[in-house]
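Novice: starting from these lines, generate the structure:
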Amino acid sequence: MHETPVEDLRAALAAHAIPATTPIHHRQDSVVPSAGGGVPVRIYRPSDAPGLPVVQWMHSGGFAVGNLDQNEEYLRKLSIASQAVIVSVDYRLAPEHPCPAALDDCRAVWEWITSAPDELRSVDATRAVIAGESAGGALTFALAQQLREAGLPLPLAQISLYGTAVMEVTNPEHATALLSPEDCYWFWGMYVPDPADRTSPQASPGLAPDLGGLPPALVVTAEVDPTRDGTEEYARRLQETGVPVDLRRYEGMMHGFATMTTVLPAAKELFGQIVDYLAEVFTQQR
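Specialist: Down below sits the predicted model:
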């Protein structure tokens, strides 16, 4: 990927988005007010039942590619299976908008969700979870920390699907066509141009000195991932601090597998485990 212009990667992703075929009760696009000029979101509602819980979803794409269409089919299915309202975030992308623009957008959406806006009428914003894949998983880690630091309402839990906790290649032996060490540094260079800034918790939440008081976490890693060990070390540090962590490594799977539910049995298995985890979290809060 690092040898392809980012504009071409964005076009290729858009062209190969999985078509949505699962009917959803209601889908709505909206724009969340923000200091950055507004954050587009897509809201999936499985029914009109009152008191539904909420999942804020952040997509993958190395902080530089991705959009609201990327996980359309996956999020429809997740909304229905979990009986949760899903708010998918179209955060600003690098290199046009480097760090912390994406994180700022995700925080703006979280504050909007917890403010009980008209678009989320009748939902139970006290039962809300943040979740993301890859770059979105890294944003999930960073957002949880930022909300704690700011004294804002915390999510009931955080779900990170191979989100990179530190901007460091810890497993160069696991390069694939989907993600190589060169790709990692290329993406990080767009999101955080100055390497010295990559040790900031905004960019590398796994380097934050204090992990106390963070929400429970489901941390999923893939065996074949150049950044795997750095993320698993963060999960262990969370556990040592007393944060409840469910750490699951998928052997034989590569970075990027989670949303490939139609072709990978492991992805389908993980989907069911995410639904079960959400059910447990939401039930405990009733």
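Novice: contacts, neighbours, all on C-alpha from now
Specialist: Fine.
Novice: residues of the one helix or strand Q273 maps to that come out buried?
Specialist: Using DSSP states H and E, Q273 maps to helix 265-284. Judged by neighbour count using 16 or more other Cα atoms under 10 Å, the buried positions of helix 265-284 are 266-268, 270-271, 274-275, 277-279, 281-282.
Novice: I80: which of the residues you listed is nearest?
Specialist: Comparing these against I80 with Cα to Cα places V275 closest, at 9.8 Å.
Novice: if we ignore the residues flanking it in sequence, what's nearest the residue positioned nearest the centre of the chain?
Specialist: The centroid of the chain falls nearest to G132 when counting by Cα atoms, centre = their mean (1.4 Å). Distances taken as Cα to Cα, 6 or more residues apart in numbering place M58 nearest to G132, at 4.4 Å, with adjacent residues excluded.
Novice: and the nearest residue to A258 once chain neighbours are set aside, what does it touch?
Specialist: In space, and not counting its chain neighbours, A258 is closest to A267: 4.8 Å by Cα to Cα, 6+ apart. Residues near A267 by Cα atoms under 8 Å, 6 or more residues apart in numbering: 257-261.
Novice: show me the two of those that sit farthest apart.
Specialist: F257 and T261 (8.2 Å).
Novice: name the residue in these two with the higher neighbour count.
Specialist: A count of neighbours by other Cα atoms under 10 Å puts F257 above the other of F257 and T261, at 21 against 15.
Novice: I'd guess the more buried one is in a helix, am I close?
Specialist: No: counting by DSSP: H, G, I helix; E, B strand; the rest coil, F257 is not found in a helix; it is coil.
Novice: for it, which non-adjacent residue is spatially closest?
Specialist: A267 (6.2 Å).
Novice: now do that neighbour against S79, distance only.
Specialist: According to Cα to Cα, to the nearest Å, A267 and S79 sit 16 Å apart.
Novice: one more, so I can put them side by side:
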Amino acid sequence: MSKMPEGIEEIASKYKLHSESLSFLESQQTDGVNLIDESVPLEDRRRRSAVSSSQAEEFAGTVKEFRVPSAALPDGIPIDVIKPRSCNSNPIILVYFHGGGLVFGSKEADRPICQVLARDLPCVVVNVEYRLAPEHKFPAAFEDGKNVLRWVLMNKALIGGTNDSKIGLVGCSAGGTIAASLCHEVTKGITFQVLVYPWLDLTCDQPSCTEFENGPVLTVEILRWCADKVVNNPEEEKNPRASPLFRENFTSLPPTLLLLAEFDPLRDQAYHYKRKIKDAGIDAESLMIKGSLHGFFDKPDHYKDLGLKAREKMIAFIKKRVASS
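Specialist: Sure, this is the predicted structure:
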């Protein structure tokens, strides 16, 4: 039996961590990256955190890079369009936003999970390389996301779909922040959204933020550090665009699925968000994956069992929503 990773004794005494979560924590003790260690250049931390991400499997299909026009970026916003050979003639299109606290992450790091989703649904996945803080403060990432979404809505056939292809948004962690906000702003043409352990309130003022303040994996200190890098001033943390939980009107949202990790300071934000959606009369579902840690979804090579449970729920939800739309 493997040794219990240090620092999680209290959590392990109350809850049962899945074996995949335990083995991930063990690997982090030897290979982990301190994301907020200011003595290490930010680019080095970004590079090292990307190395610890999932490794790509062989993919039967195509990955093509496009550049979405943007007034802020002369060369455009880079996106990867991932299409499996198994796609039907009228495929669903997923617009995917990676996580990383709006400071870390890249489309390259999340290409493995995008390829798995493209293969398993099957569908076309648009994997977005939005601008990161602190080089590009709020609302740069959200503007990039809106530009890409509007471009995809107008260019379905160009990227391998048809004019009748249904479009859904998928966002992990801080990518869920972007996806959730976009669904409030672009209210036509989106059939569903899937938010995976989303960061919906930059102020982090929920019971799970207290219970899991020190992790494992994601700590409130990391969240606050990232929020400070993203916003232009502390008051902006409550801007409804940056923190969708502060939105007042939820009636224009599409059907929503929230996939949650059990051991995650962000968990209760998602439940609160789901209640607001349902109170507005919009369909909303959630599934908390027992024994899981924040970050499990986008590492399909490590979290084989937990990741499969989440993807099976996601695929069933998407097929149901597309069939009824």
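Novice: work out the TM-score between the chains.
Specialist: After superposition, the two chains reach a TM-score (TM-score structural alignment, normalised by the length of structure 1) of 0.92; 281 aligned residues with a Cα RMSD of 1.7 Å.
Novice: which residue lines up with the residue nearest to G132 of structure 1 in structure 2?
Specialist: By TM-score structural alignment, M58 of structure 1 lines up with F97 in structure 2.
Novice: kindly report the same for E3 of structure 1.
Specialist: Checking TM-score structural alignment: E3 of structure 1 goes with D37.
Novice: so its match: helix, strand or coil?
Specialist: coil.
Novice: tell me which element the residue nearest to the centre of structure 1 is part of?
Specialist: In this structure, G132 of structure 1 sits in strand 128-133 according to DSSP H and E.
Novice: number of residues surrounding the match of M58 of structure 1?
Specialist: 30.
Novice: and I93 of structure 2, by the same measure?
Specialist: By other Cα under 10 Å, the residues close to I93 of structure 2 number 27.
Novice: on that earlier part again, wait, the residue nearest to G132 of structure 1 sits on T140?
Specialist: Yes: counting by Cα atoms under 8 Å, M58 of structure 1 touches T140, with 7.5 Å between them.
Novice: now for the two: what residues contact both?
Specialist: Counting by Cα under 8 Å, 6+ apart, the residues touching both M58 of structure 1 and T140 are 131-132.
Novice: follow-up on the earlier one: and the residue nearest to A258 of structure 1, what's its match in structure 2?
Specialist: Match for A267 of structure 1 (TM-score structural alignment): G307.
Novice: and I318 of structure 2, how far from I289 of structure 2?
Specialist: 18 Å.
Novice: hmm, L139 of structure 1 is touching D105, no?
Specialist: No: counting by Cα under 8 Å, L139 of structure 1 stays clear of D105, with 10.2 Å between them.
Novice: neighbour count: the two, which is higher?
Specialist: Ranked by neighbour count (other Cα under 10 Å), L139 of structure 1 and D105 place L139 first, with 33 against 24.
Novice: list the contacts of the closest residue to S208 of structure 2 other than its chain neighbours.
Specialist: Of all residues not flanking S208 of structure 2 in the chain, P265 sits nearest, at 4.7 Å (Cα to Cα, 6+ apart). P265 of structure 2 sits next to 204, 206, 208-213, 215, 218-220 when contact means Cα under 8 Å, 6+ apart.
Novice: can you classify the residue mapped onto P265 of structure 2 from structure 1 by secondary structure?
Specialist: Under the alignment (TM-score structural alignment), P265 of structure 2 pairs with P226 of structure 1. Three-state assignment for P226 of structure 1 (three-state DSSP): coil.
Novice: roughly how far is stretch 210-220 of structure 2 from the heart of the chain?
Specialist: A distance of 18 Å separates the centroid of the chain from that of stretch 210-220 of structure 2, by Cα atoms, centre = their mean, to the nearest Å.
Novice: sorry, wrong one. I was asking about stretch 263-283 of structure 1.
Specialist: Relative to the chain's own centre, stretch 263-283 of structure 1 is displaced by 15 Å; criterion: Cα atoms, centre = their mean.
Novice: same thing with stretch 18-36 of structure 1?
Specialist: Centre-to-centre, stretch 18-36 of structure 1 and its host chain are 16 Å apart (Cα atoms, centre = their mean).
Novice: which bit of structure 2 covers the longest strand along structure 1?
Specialist: If you go by DSSP state E, structure 1 has its longest strand at strand 245-254. Strand 245-254 of structure 1 corresponds to residues 284-293 of structure 2 when matched by TM-score structural alignment.
Novice: average offset between that stretch and structure 1?
Specialist: Here stretch 284-293 of structure 2, set against structure 1 after superposition, deviates by a mean of 1.7 Å using mean Cα distance after the TM-score superposition for structure 1.
Novice: helices along the stretch 151-300 of structure 2, start to end?
Specialist: Using DSSP state H, counting those that start in this stretch, the helices of the stretch 151-300 of structure 2 run over residues 174-185, 207-211, 220-230, 267-279.
Novice: got JSON lines for these, with distance to K156 of structure 2 too?
Specialist: Shown next, in JSON lines, are the helices of the stretch 151-300 of structure 2 (distance: least, Cα to Cα, whole Å):
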{"stretch": "helix 174-185", "distance to K156 of structure 2": "18"}
{"stretch": "helix 207-211", "distance to K156 of structure 2": "40"}
{"stretch": "helix 220-230", "distance to K156 of structure 2": "31"}
{"stretch": "helix 267-279", "distance to K156 of structure 2": "28"}
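Novice: alright, that wraps it up for me.
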